[in-house]
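S.K.: coords please:
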Amino acid sequence: MVQRRIPKIQDLAPLMQFKTPELNAKKRRLDAALTIYDLRDIAKKRTPRAAFDYTDGAAEAELSLGRARQAFEDIEFNPSILRDVSTVNTGWDVLGAPVAQPFGIAPTGFTRMMQTEGETAGAHAAARAGIPFSLSTMGTTSIEDVKAANPDGRNWFQLYMWKDRDRSMALVDRAAKAGFDTLLVTVDVPVAGARLRDKRNGFSIPPALTAGTVLNALPRPEWWINFLTTEPLAFASLDRWSGTVADLLDTMFDPTVTFEDLAWIKAQWPGKIVVKGVQTVADAKRLVDLGVDGIILSNHGGRQLDRAPIPFHLLPQVVREVGSEMEVHLDTGIMSGADVVASVALGARFTLVGRAYLYGLMAGGEAGVDRAIAILSEQVSRTMRLLGVNSLEELEPGHVTQLTRLSRIAAEAPAPASVVL
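M.R.: Purely as a prediction, here's the structure:
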């Protein structure tokens, strides 16, 4: 028989401690977000559909994005046991200077459309975290204002080569004079990808007000108040545009850019130069010959060519072929610190996060970006400890097994020509 008794007050007291309620609604909702997907859920509730879908969506059937995320889910970690992991070091040198984490903020376009604090919030948060911040040619904050927001940190400028070459290089000159240390030259946008969510939403700059837009905005008054009561949307690279995003891209971007043009750009940039959008081993090898400092394996977040190669799958082979010659970085599909650790284990020197950062921005402005970085940082540290490593240098391919869901079918060799005797 179980012996029962009347509980004593002193026994109940430790069980009845109530948590002090958080009165700040923003802090309360951000504290409740434990993953980047949690931030995405908050962002979706607080952002009008057209702006949210511009961030969340990809090209055509969005297969590339789905496959990139699935690739990270389809891994198996192989931990070592009985290691002293009381301390871990999550930083090392990237492109000749230190970073506190093996990830940074990717360049994103139209950022103030997502949330009015835009790139300034990202630059401030990056400065606090000790990670690089990348400004896009299509960003909505000027080069000089980003530098002012992150005066002592690492700022990178992402360049799209325009048909107007003089205008493109004027931006490069401004970034150099402002002290940006790295130029990211994006090479996978000869034309705009078919981003069908944007077309269906009628997404344009500035936003077009339709009956559907207004109805969708009614439960999101804070976004509209911020949008209408702050400085009109302007760009790092141009003052105004009236039309769809795809029209803007196709008007500006130059489909004639070649490796020779890239060499010309490199000759004019005083800092480190990284080529973003590499998707084949052959192109990676050719860029070694060009003498760039690094490449970013990326399919533009699935926003350009749908069914493009999965960067995470491509990573081990590219590292084997060119990793000793230049740094190999990675983006597309990263939604957790475990994804970052897996990338480093397979040879990536650095990773970039775009949507993960924007989900935080949309969820809570600058505080939301801080929360996104904190979530990723905590996951990086915890994953390293659970793998039994103290530093990024200790991560190696044996820590990760890539499980097979999609596999390539080898192309058949052509039949030998018949010989007539």
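S.K.: alpha carbons only for contacts and neighbour counts from here, please
M.R.: Noted.
S.K.: Spit out the contact partners of the closest residue to E396 other than its chain neighbours.
M.R.: Counting by C-alpha to C-alpha, 6 or more residues apart in numbering, A345 is the residue found nearest to E396 once chain neighbours are left out, at 4.4 Å. With contacts taken as C-alpha atoms under 8 Å, 6 or more residues apart in numbering, A345 has the following neighbours: L392, L395, E396, P397, G398, H399, V400.
S.K.: 10 Å - rerun?
M.R.: Contacts of A345 were listed using C-alpha atoms under 10 Å, 6 or more residues apart in numbering, and they are P316, D339, L392, E393, E394, L395, E396, P397, G398, H399, V400.
S.K.: Determine the set of other helices and strands touching the helix or strand hosting A125.
M.R.: Secondary structure assigned from DSSP states H and E places A125 in helix 118-129. Contact here means 3 or more C-alpha pairs under 10 Å, 6 or more residues apart in numbering; DSSP states H and E; on that basis helix 118-129 packs against strand 103-105, helix 111-114, strand 133-136, helix 143-149, strand 155-159, helix 355-387.
S.K.: Could you give the separation of that helix from the chain centroid?
M.R.: 14 Å (C-alpha atoms, centre = their mean, to the nearest Å).
S.K.: close enough to count as contact, D84 and L387?
M.R.: No: under the criterion of C-alpha atoms under 10 Å, D84 makes no contact with L387, lying 11.0 Å away.
S.K.: Before we compare anything, build this one as well:
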Amino acid sequence: MKPASMSDYRERARRRLPPMFFEYIDGGSYAEETLRRNVRDLEAIALRQRVMRDMSKVDLSTTLFGQTLSMPLALAPVGMAGMYAARGEVQAARAAAGAGVPFCLSTVGVCSIEEVAAAGTPPWFQLYMLKDRGYMRDLITRAKDAGCPVLVFTVDLPIPGARYRDVRSGFTGLSGLPAAINTLWQGATHPAWSWDLFTQGRPHTLGSVQAAVQGGGRVNDFLAWIARNFDRSVTWKDLDFVREIWDGPIVIKGVLDPDDARDAVRAGAQGLVVSNHGGRQLDGVSSSIAALPRIADAVGGDLEILMDGGIRSGLDVLKALSLGARACLVGRPWAWALGAGGEAMVSRMLGVMRSELTTAMILTGCTTAARANADMLDVAAPQNLSP
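M.R.: Down below sits the predicted model:
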């Protein structure tokens, strides 16, 4: 049976992937309240159905940072996605290019900047600020030399949130079973995944930063490296350092507060992503969709606003556009699709999103995605959203 909805891709990924990798992408932090809010608050928003309008022509395209997107969607950065299918970031990037939307490569992707760029369209590059500024300079320069058009600077991870599922699954090596034995056992009990990854996908390192991670091929090396190198001292002044090297658009990812959004404008950013890291950082905070209207009101005329967190359908995309986003980033849906069946499944997932968005636009009387506004909603502002 072919997957029809994002929940179908999730279920296929759950069956195919070892638990440690499925739970890593599927889970959130602490009690996962914010993870649930992201989805629940989007579900609470009602679209406004309109009829008897000429909807023979519907334009899903939009323009972001000089790029024309076939629909207002981009694949969000997902760490270690190359463990979901052989050369996973390359497969997802090819699917995104085929669909006419951007792919954003994580700093901690398995495939390097150069490998993904060589596979087709250069990706957007997501940046974490590390303590070693010399290494950061080299990393940003590599992204620039590879032709990456946009730098997405993630600012909401000075320290990782506590993710209990990763402990229980053995991802962190703290489950009680030795990490190497746990990985071998989980791989052996998921032979389709193992065959795909270990006959076609080696080596498995953090491609863009492998020189900085001692060992580089083990999950515990990755986690220890994060603990040592993610910089808690970063402030808005550090954007000056980035700008010395990078002369393209900079997008600040991880903003939930209007005051922080105003700071991003003052710091010279060209865009921001309203995001709570998919509910993977500070639990108990606002959903992204609840924070979006406040930020759009504060800085909507000053930079491009994107949103991620909880997007599970094309209908959700229209809701976000209606509340002030220019486009949405989707993370878990493409990771689930990649885990379910590689590039072909990611392409199919993007086709589902396109179809759902088209239907939602037609039935709300929205002829142009770039001009979606609150008229597409049953009320002018979201109601019953989590505080």
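S.K.: Superpose the two chains and report the TM-score.
M.R.: A TM-score of 0.92 describes the superposed chains when it is computed by TM-score structural alignment, normalised by the length of the second structure; 374 aligned residues with a C-alpha RMSD of 1.8 Å.
S.K.: and Q279 of the first structure, which of the helices and strands packed on helix 118-129 of the first structure is closest to it?
M.R.: Checking those against Q279 of the first structure by C-alpha to C-alpha gives strand 155-159 as the closest, at 17.8 Å.
S.K.: The closest one corresponds to what range in the second structure?
M.R.: Mapping strand 155-159 of the first structure onto the second structure (TM-score structural alignment) gives residues 123-127.
S.K.: With stretch 285-294 of the first structure instead?
M.R.: By TM-score structural alignment, stretch 285-294 of the first structure lines up with residues 262-271 in the second structure.
S.K.: Report how many residues lie close to K2 of the second structure.
M.R.: Taking other C-alpha atoms under 10 Å as the neighbour definition, K2 of the second structure ends up with a count of 8.
S.K.: How is T351 of the first structure assigned, secondary-structure-wise?
M.R.: Classification of T351 of the first structure into helix, strand or coil gives strand, according to DSSP: H, G, I helix; E, B strand; the rest coil.
S.K.: need the contact list for it.
M.R.: T351 of the first structure makes contact with 101-106, 296-297, 328-332, 334, 339-341, 343-344 under the criterion C-alpha under 10 Å, 6+ apart.
S.K.: Show me what it lines up with in the second structure.
M.R.: Pairing criterion TM-score structural alignment: the partner of T351 of the first structure within the second structure is identified as C328.
S.K.: Once you drop chain neighbours, what's closest to the counterpart of N226 of the first structure in the second structure?
M.R.: N226 of the first structure maps onto D196 in the second structure when the alignment is built from TM-score structural alignment. Excluding its sequence neighbours, the residue lying closest to D196 of the second structure (C-alpha to C-alpha, 6+ apart) is A86, at 6.0 Å.
S.K.: can you pull out the strands in the stretch 251-400 of the first structure?
M.R.: With DSSP state E, counting those that start in this stretch as the criterion, the stretch 251-400 of the first structure has strands at 272-278, 294-297, 327-330, 350-353, 400-402.
S.K.: For M252 of the first structure, find the nearest of these.
M.R.: Using C-alpha to C-alpha as the criterion, the shortest distance between M252 of the first structure and the strands of the stretch 251-400 of the first structure is 18.1 Å, found for strand 272-278.
S.K.: Mind reading off the mean deviation between that closest one and the second structure?
M.R.: On the superposed models, the aligned residues of the second structure are on average 0.5 Å from strand 272-278 of the first structure, with distances taken as mean C-alpha distance after the TM-score superposition for the first structure.
S.K.: From the chain's centroid, how far away is that strand?
M.R.: Shown here is strand 272-278 of the first structure, whose average C-alpha point lies 14 Å from the average C-alpha point of the whole chain (C-alpha atoms, centre = their mean).
S.K.: buried ones in it?
M.R.: By 16 or more other C-alpha atoms under 10 Å, the buried positions in strand 272-278 of the first structure come out as K272, I273, V274, V275, K276, G277, V278.
S.K.: on that earlier part again, neighbour count winner among D84 and L387 of the first structure?
M.R.: Per other C-alpha under 10 Å, whichever of D84 of the first structure and L387 has more neighbours is L387, with 20 against 11.
S.K.: leaving aside the residues next to it on the chain, what's closest to the more buried one?
M.R.: Distance criterion C-alpha to C-alpha, 6+ apart; nearest residue to L387 of the first structure, sequence neighbours excluded, is P79 at 4.1 Å.
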